[in-house]
Structures are given as structure tokens and as C-alpha cells.
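Novice: Sequence plus the predicted model coming up.
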Amino acid sequence: MDISFKSLGELPIREVSELWNQSFEGYLVPAALTLDRFIGRIASEGLSLEHSLACYVDGEPAGLVVNGFREHNGRKLAWNGGTAVKPAYRGKGIGKALMRRNLELYGQLEVDQANLETISLNDHAIALYEAVGYKPIDRLLLLSTEQPIPDMDDTYEHPYQIALGMAAEAARLSLYSPGEAWQADLPSLKDGESVAVFDGGEVAGYALYRRTFNSAGVLVGIVLYRLEVAASRTDAKAIMSAALHEVWQPGEQCRRIAFNIRASNSPLVELLTEMGLVTTMEQVLMMRDMK
């Protein structure tokens, strides 16, 4: 069995899209995308086809890995935005060969830290990533509700000040850091919005979210991506409630989703559960130190 690799940047975009759909066939969560949506995902997530790989077995396309790269404070971060092998080639060591070649690519590009997520029920994938040096560091939860959010009191024991803006403005907050969840970082939220909570001029917390509207301009969905509180605060729940009052807009009728919320942020998970959101999916967040 001859295994070889090629940059996805060398292939026509339609061929890459088809390889993506074929490789994710039968996956635990449907991942098939139309060509337009695939192109949109590449752009919105800042993925690099030039530095992503197609895998071939005896000259036939067998799988792929799609990567994204960002820099923060002089460190180069890599994200595995999708690794999959066609059904006919699964169970033959192709995935491990693909991941090993991908880590070689990371080394050539001088990556400092590599992150990825995988469905928590996918024991095979978790074992594969652990075998090549990734370690689980947290769980990521997707919670949602179609029901109205209960009325929230917007008066608080502390006189918080609220500042609304675009997601990109959160980068100016001293509390902000990119974190390990790629899709919850600012470059993935170009049309996102932010809520900053201040107490006496000091930032106490912030939230990043996105609203979607239908063609008539009616709000149909709100997605929360992050809600962080300064570690020194003893009033974390009140700060989170103040931010969520702005994010969720309780008077509106729409779907509400909390996307890839870190399970280790238990106060937030508990508050979202109290508000009626239910966990519908769980991923494992994994990291590999490349240095």
C-alpha cells in the first residue's frame, strides 16, 4: 500500500469539497457541505488550503486534513479544522499516517501549539489523536433551547456599566485572551458582537455572540460563543447574568445556542442550564505542545 500526500492548494476547489464530503461520509455528526458553504467555511474560519493535506492510497484520494493558523503574542497556533478518511480506507492506518504527516507539516511551519476538537463519543478518533501526542484539556458543550428565556432582572446589587460593540472590540479589553476554542476566537467572529461588563471603570467580564436574521429582518437566532469573568471577581454569576441579559434579549422569540462552551466553566454551564438550555452535543478539546 503506497501512501502519499498533496497540498489541498494544488487541487481544484470543487475536488477538495467533494473529498471533504466523501471523507466525512457516515460521520457521527453530518458534515457534508455544498460547494458554496464549503468555500464560506474556509473563508470564515481562516483555513489554509495551501497548508492542508490530501491523502492518497495507491494513487486514489483517501482522506484529508484541513488546517488553520493564527499568531498570538509571538506564538503560532494551528487548528485541525477537520480530519477524515473515506469509508473504504478506514481501519487501515490511514488516519494515523495522515496525522503524522500533518504534524511534520506543523513542524516545518514552526507551529508552537496545535489544537483540535472531536466528538466525545468518537473513541477511535480520541485514541488516534492521543497516539500522536494530543492531550484532552477540556470538554466543549453545545447547549440550546427553542423556548423563551425567562424574564431576567437587569438590576443588580452592583451598579455594573454595560458597553455593547462589535466582537473585534473585545481585543482591547485587558481580560481578553484568544483561548483554545478556534471558532470562539475573534477572527472567526467577524460579524459577531460583544458585551463588556464594567464595574467602576474596571472590566469585570465580557461575552461574544452572533445574531442571525431572516430576509424580513426578524431575529431568528442568537449564538453565544464565550462569556468570561475576571478571575478575581466573587460576583461571577451576577456579572454573567448582566452580560446574558444583553446577549439573549429575553423579550425576543428565537432559537438560542451556546456553542463550544468549556465544561470547566461550571458557573456558566449551571446558569445556562437554569435558563432552560439543554446540552445537545459534547466535544473533547485537545491540545499538543509542538515545542
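Specialist: Looks like it came in fine. Residues are numbered from 1 along each chain as shown.

Novice: going forward, measure contacts between C-alpha atoms and count neighbours the same way
Specialist: Fine.

Novice: I'd assumed V197 was in contact with Q161.
Specialist: Yes. Assessed by Cα atoms under 8 Å, Q161 is found in contact with V197 at 5.8 Å.

Novice: contacting residues around C254?
Specialist: Contact analysis of C254 by Cα atoms under 8 Å, 6 or more residues apart in numbering lists 146-148, 219-222.

Novice: gap between it and E104?
Specialist: 45 Å (Cα to Cα, to the nearest Å).

Novice: and what of I94?
Specialist: 15 Å.

Novice: More neighbours: which of the two?
Specialist: Between I94 and E104, counted using other Cα atoms under 10 Å, the more crowded position is I94 (20 against 12).

Novice: Please name the nearest non-neighbouring residue to that one.
Specialist: Spatial nearest neighbour of I94, excluding adjacent residues (Cα to Cα, 6 or more residues apart in numbering): V85 at 7.2 Å.

Novice: same question, L35
Specialist: S17 (6.0 Å).

Novice: one step back: looking at Q161 and V197, which one has more neighbours?
Specialist: Between Q161 and V197, counted using other Cα under 10 Å, the more crowded position is V197 (22 against 15).

Novice: these two touch, right, L35 and E15?
Specialist: No. Between L35 and E15 there is no contact, the gap being 9.6 Å when judged by Cα under 8 Å.

Novice: For these two, indicate the residue with more neighbours.
Specialist: L35 (16 against 11).

Novice: Where do the helices of this structure begin and end?
Specialist: Remark: helices assigned in the chain by DSSP state H are 13-23, 35-44, 94-108, 123-131, 236-248, 266-274.

Novice: Report how many residues lie close to the residue lying closest to G205 once chain neighbours are set aside.
Specialist: Leaving aside its sequence neighbours, G205 sits nearest to V229 (Cα to Cα, 6+ apart; 4.1 Å). V229 has 24 neighbours, counted by other Cα under 10 Å.

Novice: again with A43
Specialist: Look at A43: counted by other Cα under 10 Å, it has 12 neighbours.

Novice: Included below, for side-by-side comparison, is a second structure:
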Amino acid sequence: MNIKKLAQCTLDDVLTAWNEGFEGYFVQIKLNAEAFLNRLVGEGLSPSQSIVAFDENNPVGIVLNGFRQVDGKKIAWNGGTGVATDYRGKGVSRAIMEETLEIYKQENVEVATLEVIKENERAIKLYEKYGYEITDHLLFISGEYKPEVSGSLGIKDDLIRPEQLSGLSFYKEDVPWQCGWQSAKQGEAKVFYNDVDKPLGYAIYRRVWNDEKKLDRIVFHQLELLDKEKVEYIPKFIASITTEPVNITTINFSASNPVSNYFIEQGLKVSTEQYQMKKING
């Protein structure tokens, strides 16, 4: 078996490694060239530090890696590990994990992170073998939401760019990779205040429009209450974005986030459950 950096491979080989690597996976994530490149750029993944495994000329495994500074530490994210069906259980996963961890060592990574589907016990055991530990239970929640627009709590909001959140003291940097402002640069952010300008919470989100140019979906990367007890603020936050019924999707919201429980109580459904896992180096 030969392992190459993604930057050294053809796009066709990379796509084969990805799509065959996730064939029969818990969630369908087959990608065409445009979608794969959008993922690579949108998630800040590194072609020079991601890898593809080959059996002779056949691409049989892949790991996508990204790197960021979070809370003053260098963080690595495993943005997808896949092995072709015929090569599972034959040592490919171990080989590409060991190569990945060697890359992290060379890059002086302090914290390695990833997410894994809750039901994927085989992958969880593999990651635990290499020193990863489960640190959070994450939810993708989706469904139609009908905003509550009656009454007022004197909430004001400030529409800003997602990257501006990083300069605010209450912004939560230590979140799953796809929840960070870096993964929502094409989206929007809002900070919510009371009538004396005390911050109450914030949101990072993307609005998705349908062919009739009507709002079809809001995808939340983060929706945070600074006081976790003030759940009555949540509908007011959302009503500042839309007052019309809309589909909502959350990306990797912590199960302990009161917003997650609020959405479930409103009839939205959990579509996917994941665990966040971390490996502390040094």
C-alpha cells in the first residue's frame, strides 16, 4: 500500500477514494467534483496535509485534514476518514490513521478533533485505540419551525459578519469544526442584546432560498444563550431572522445546549447523532 498527499493525486482518484470510502456509510455523503471542492475550500481543509491510500493504482482510503488556531492552540480536524468496502478490516484504517497522526506531530498539533456517527462502534473503537476520547454528544436537528412573534422582551439585535464574532469576549471558540465562524464565511451572524445593551446570545447561520426566491431553510452553525436558563429568549432570537414558517437545520449542536431541547420540544426531529472526540497531544 502506498500513501500520497491529496495534492499529489488526480481529482478523479480523490473522488474515487472519497465516494468508495463512504459507500454503505451511515449517512449518504457521495460527492461530485464541484461539491467535493466546495467542501475542501469551505471547511478550510488542507490538500497538502490530507492523504489518499492506494493499492497499486487503485485509491482505497482517504483522510481529509484541516488546521486552525482555537483558544491559542493549534487544532487539527479529521474531516472524513473513508476506506473502500473491499479493504475494510485489512489494516488500511490503521495505516491512514497512523500517517495522519504523524502529520499532526509534524504540524505541532496540540488538540486533534473529529466527529463520528454515534452508531459507528467500529470507528469509535479505532479512534479510542489511538488516544481519542468522547467529549460531547452532537445532534443534527431538522424540521419545520413556526416562529413565535407575539409579545416582546425588549431584545435588540446587531447583524454582523461571522468573522466579527471572534473579537467578542463571549464568543465560544471551542466548538465542533463545522460550527465555527470559519465554516460559515458565506453566512450571517447576529448578536442579541437587552434594552440596556447587555449581550444575551448570538447566532451564526445561513439562509437558503428556493427557486421562487423565498426563504426555504435556515441552517444554524451556532445559536447560543449566554444565560442557559433564559430559554424564553430563543424564539425571540429566531423571530429576528424570520417571522414566517421555515425549515430549520442545526449542525452538530451539543445535546446539552438548551436550544437543542427547545427545537425538539417544538416538534423538530433529530436526524443524525454524532460524538465529538478529541486527542490531547503533548
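Specialist: Okay, I see it. It should be emphasised that the depicted structure is a prediction, and the values quoted were computed from it without experimental measurement.

Novice: picking up where we left off before, per the alignment, the residue nearest to L35 of structure 1 corresponds to what in structure 2?
Specialist: Aligned against structure 2 by TM-score structural alignment, S17 of structure 1 finds its counterpart in L15.

Novice: so who does that match touch?
Specialist: Listed by Cα under 8 Å, 6+ apart, the contact set of L15 of structure 2 reads 31-33, 36.

Novice: Drop the exposed ones from those and show what's left.
Specialist: For the contacts of L15 of structure 2, a burial check counting by 16 or more other Cα atoms under 10 Å picks out F36.

Novice: Counterpart of the residue nearest to I94 of structure 1 over in structure 2?
Specialist: By TM-score structural alignment, V85 of structure 1 lines up with V83.

Novice: Distance-wise, check its match relative to N58 of structure 2.
Specialist: Counting by Cα to Cα, the gap from V83 of structure 2 to N58 of structure 2 is 12 Å.

Novice: Please enumerate the strands of the stretch 1-150 of structure 1.
Specialist: Assigned by DSSP state E, counting those that start in this stretch, the stretch 1-150 of structure 1 shows strands spanning 3-7, 47-57, 60-72, 75-85, 113-119, 135-145.

Novice: could you redo those strands as TSV and give each row mean neighbour count and distance to A258 of structure 1?
Specialist: Shown next, in TSV, are the strands of the stretch 1-150 of structure 1 (neighbours: other Cα atoms under 10 Å; distance: least, Cα to Cα, whole Å):
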stretch	mean neighbour count	distance to A258 of structure 1
strand 3-7	17	34
strand 47-57	20	23
strand 60-72	20	23
strand 75-85	21	20
strand 113-119	21	16
strand 135-145	20	5
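
Novice: Format those strands as CSV; extra columns: distance to F259 of structure 1.
Specialist: Formatted as CSV, the strands of the stretch 1-150 of structure 1 follow (distance: least, Cα to Cα, whole Å):
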stretch, distance to F259 of structure 1
strand 3-7, 31
strand 47-57, 20
strand 60-72, 19
strand 75-85, 16
strand 113-119, 13
strand 135-145, 5
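
Novice: now for those strands, which one comes closest to F213 of structure 1?
Specialist: Ranking the strands of the stretch 1-150 of structure 1 by proximity to F213 of structure 1 (Cα to Cα) places strand 135-145 first, at 17.1 Å.

Novice: tell me, that closest one lands on which residues of structure 2?
Specialist: Strand 135-145 of structure 1 covers residues 133-143 of structure 2 once aligned (TM-score structural alignment).

Novice: now stretch 206-214 of structure 1
Specialist: Against structure 2, stretch 206-214 of structure 1 falls on residues 202-210 (TM-score structural alignment).

Novice: Does R14 of structure 1 touch R37 like I think?
Specialist: No. The pair R14 of structure 1 / R37 is not scored as a contact, 11.5 Å apart, by Cα under 8 Å.

Novice: about what we covered before: and which of the contacts of C254 of structure 1 is nearest A181 of structure 1?
Specialist: I222 (18.6 Å).

Novice: Count the neighbours of the closest one for me.
Specialist: Per other Cα under 10 Å, the neighbour tally for I222 of structure 1 reads 20.

Novice: I'd say it and Y209 touch.
Specialist: Yes. Counting by Cα under 8 Å, I222 of structure 1 does reach Y209; the two are 7.0 Å apart.

Novice: Now do the shared contacts for these two.
Specialist: Joint contacts of I222 of structure 1 and Y209 (Cα under 8 Å, 6+ apart) are V247.

Novice: OK, contacts around the residue positioned nearest the centre of structure 1?
Specialist: Centroid-nearest residue in structure 1: Q183, 3.0 Å away (criterion: Cα atoms, centre = their mean). Taking Cα under 8 Å, 6+ apart as the criterion, Q183 of structure 1 is in contact with 45, 189, 225.

Novice: Distance from the chain centre to stretch 133-150 of structure 1, please.
Specialist: 10 Å (Cα atoms, centre = their mean, to the nearest Å).

Novice: what residues does that stretch touch?
Specialist: Taking Cα under 8 Å, 6+ apart as the rule, stretch 133-150 of structure 1 contacts 120, 129, 248, 250-264, 272, 275-289.

Novice: residue in structure 1 matching L268 of structure 2?
Specialist: Using TM-score structural alignment, the partner of L268 of structure 2 in structure 1 is L277.

Novice: ok, now how distant is that match from R262 of structure 1?
Specialist: From L277 of structure 1 across to R262 of structure 1, the span is 15 Å (Cα to Cα).
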